[in-house]
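Asker: okay, sequence plus prediction incoming.
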Amino acid sequence: MVILAAFALWPLFVLVQMSLSEVGPAEIVGNWSFVGLRNFVDVLGDFETWKAILRTIGLCAILVISNLVLGFIAATVLSTTGRTASAVLGILVFVWALPPLVSGSVWRFLLDDTGTLNAILGLLGISPVNWLSDPALALWSVSAVVAWASLPFSILIMRGGLLAVNPELIEAAAIDGAGFWTTRWRIILPLMRPTLWILAVITVLYAFRSFDFFYVMTQGGPGTSTNTLPVLSYYTAFTNFDMSTGATIAVVSMVVVLAFAVPYVRTIKNEETS
């Protein structure tokens, strides 16, 4: 509890205090002037904040859909034992364990205007694509990389859930004539609903803290086209040196996450009491 208070609760308290105060380079050390909700009014009245919220929600949608759908399909395929499945699982663990700084730098090289992917497209007679320098594509390109980096975790979690299902249920479904994917869709998937709920919430939390890839690959650009809430908060606080506004954006991000997490907690409590 002491460690939790020191490394989580106290910084959170300071963050909220900063969002309710006027804090700049001159005031960072010393007493902070209390301004109430003025920072929140300014932040929520700024169109850039709402665009950052929409970008972050779009990133959440991409991650949730890709992680749950592709993750379930891949976990189903890898739920069998064998050398091939073990080798693929080892690769997945390696991909998941890669630091975002490393994998983001590699993907930035691959997706550069003169990078490897465009070189391959050139060999096929296809014009190069501005994956990271086109404002219309940059957000989707980085979001795809974030989804790629988070997918192994989803596969491993859902594979564990699949292996925990009673084999007798699968055998009974097979005797009744249910096919492979019918069994997964009609029997196994409903049994994994709590796991999918937890995974969905974790994925949303991951999306709202995905700063590394955006910073390494685009630094919020071109322009502000890839400014999600974490990126906007960082540049506001440490580039524009407006610490109070940056803290306010971080608090807004936290409130949006709570809006997603509270329904999940209520659902779990209802299932436990029913």
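Answerer: Perfect, thanks for sending it.
Asker: hey, let's count contacts and neighbours off CA atoms from now on
Answerer: Will do.
Asker: helices of the stretch 1-150 of the chain, residue ranges please.
Answerer: All helices of the stretch 1-150 of the chain, identified by DSSP state H, counting those that start in this stretch, fall at 2-4, 10-19, 38-44, 47-65, 71-77, 83-97, 100-110, 116-123, 135-163.
Asker: neighbouring contacts of the third one?
Answerer: The contact list for helix 38-44, computed with Cα atoms under 8 Å, 6 or more residues apart in numbering, reads 19-21, 49-50, 244-245, 248-249.
Asker: now that helix, how far from the centre of its chain.
Answerer: Offset of helix 38-44 from its chain centre (Cα atoms, centre = their mean, to the nearest Å): 25 Å.
Asker: buried residues in it?
Answerer: 39-40, 43 (16 or more other Cα atoms under 10 Å).
Asker: same question for the fourth one.
Answerer: Of the residues in helix 47-65, those buried by neighbour count under the rule 16+ other Cα under 10 Å are 48-49, 51-53, 55-64.
Asker: Val204 is nearest to which of the helices of the stretch 1-150 of the chain?
Answerer: helix 47-65 (5.5 Å; Cα to Cα).
Asker: second one coming, line it up with the first:
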Amino acid sequence: MSVLERERATEGRRASTGRRPSARRSFFKNPIFFLLPAVLVLLAFAAYPLLVLLRMSVSDVGPSNIVGVWHFVGLDNFVAVLGTSEIWASTLRTIVVSVVLLASNLILGFLAASILSTRGRVTNIVLGIMVFVWALPPIVSGSVWKFLLDDSGALNGILGFLGLPHVNWLSNPSLAIWTVAGVVAWSSLPFSALILRGGLLAISQDIIEAAAIDGAGYWRTRMQIVLPLLRPTMWILGILTVLYAFKSFDFFYVLTQGGPGTATNTLPVQSYYTAFSNFDMSTGATIAVISMLIVAIFAVPYVRSIRKENIE
């Protein structure tokens, strides 16, 4: 009896006895089974802390009952937080950081990507340096910038050597937020340049050559032809930039720790110091939830854009 005849005989016996492959065996053959470890890790390290944060934001939590019973207070924490001027000032500072990052990532990122879109040894060296800068931990690069921008730091030393007055980059309340925002923009610029460079390289060269034949110059081609084609990529990059601005904490903590005073208190910084310096855990959690809701508003267009691209 051939192998094919044996399989047919086996299927015939199963059909006659009504036996089917067990549900357990079918489950283990399902590709969804292989996603279970990732789903369990996500639930343990993302979903559960998020639920605890939400519960803390609607409870009265302090040092005395952090490991005890949390009394439910409803939306009282949100009413109290939104009724203070500091939350709105922190939101405004976060928006300032977002604007600086948007201008840097979209404008300077596009210019850098345009320059680096040509292939060559110099381009590869510059790209390697940019990847190195982007991969540096914020604690490390922030410490370097703090050394450079300190009142007695290297940058003011250079200004003094040139006969120029010193600048209080980090100790001037009106200048500190812009200084830290500039450092954050510097750290995120390589990422945006690499993303936009990838979008530029994906554009068909036939379009560029046709524009050159018609007499369009380099930058005219970039502004009137390439830039419209990059609009979906820049849209997604802009949303990611805003999300990054609303979760930036490392550079603010290393450079100014929210100071001088509260001049660089953005939403993440205010949430951290409210919870772990003032030991008002419920208010800190409430600020974090408010920041998360703002991020979620910007995340919705990002998800829709990704889904639209997948459909197309």
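Answerer: Thanks, I have the structure now. Source: prediction; values computed, not measured.
Asker: TM-score for this pair?
Answerer: Once superposed, chain against chain, the TM-score is 0.96 (TM-score structural alignment, normalised by the length of structure 1); 274 aligned residues with a Cα RMSD of 1.5 Å.
Asker: list only buried entries from the contacts of helix 38-44 of structure 1.
Answerer: Buried among those by 16+ other Cα under 10 Å: 19-21, 49, 244-245, 248-249.
Asker: roughly how far apart are the closest residue in space to Ile53 of structure 1 that isn't next to it in sequence and Gly179 of structure 1?
Answerer: Closest residue to Ile53 of structure 1 apart from its sequence neighbours, by Cα to Cα, 6 or more residues apart in numbering: Leu229 at 6.1 Å. To Gly179 of structure 1, Leu229 of structure 1 is 44 Å away according to Cα to Cα, to the nearest Å.
Asker: out of these two, which sits in the busier spot?
Answerer: Leu229 (28 against 13; other Cα atoms under 10 Å).
Asker: okay, the contacts of helix 38-44 of structure 1 in a markdown table with distance to Glu168 of structure 1 next?
Answerer: A markdown table is the format used below for the contacts of helix 38-44 of structure 1 (distance: Cα to Cα, whole Å):
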| residue | distance to Glu168 of structure 1 |
| --- | --- |
| Ser19 | 55 |
| Leu20 | 58 |
| Ser21 | 61 |
| Thr49 | 52 |
| Trp50 | 50 |
| Ser244 | 58 |
| Thr245 | 57 |
| Thr248 | 53 |
| Ile249 | 51 |
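Asker: which two in these are spaced the farthest apart?
Answerer: Ser21 and Trp50 (21.8 Å).
Asker: which residues touch stretch 170-188 of structure 2?
Answerer: 93, 96-97, 100-101, 104-105, 133-134, 142, 145, 149-151, 168-169, 251-252, 255-256, 259-261, 263-264.
Asker: let's see that with 6 Å instead.
Answerer: 97, 101, 134, 169, 260, 263-264 (Cα atoms under 6 Å, 6 or more residues apart in numbering).
Asker: and the two most separated of these?
Answerer: Among those, Trp134 and Pro260 lie farthest apart (Cα to Cα), at 27.3 Å.
Asker: so for structure 1, the centremost residue is which one?
Answerer: Ala207 (2.1 Å; Cα atoms, centre = their mean).
Asker: three-state assignment of it?
Answerer: helix (DSSP: H, G, I helix; E, B strand; the rest coil).
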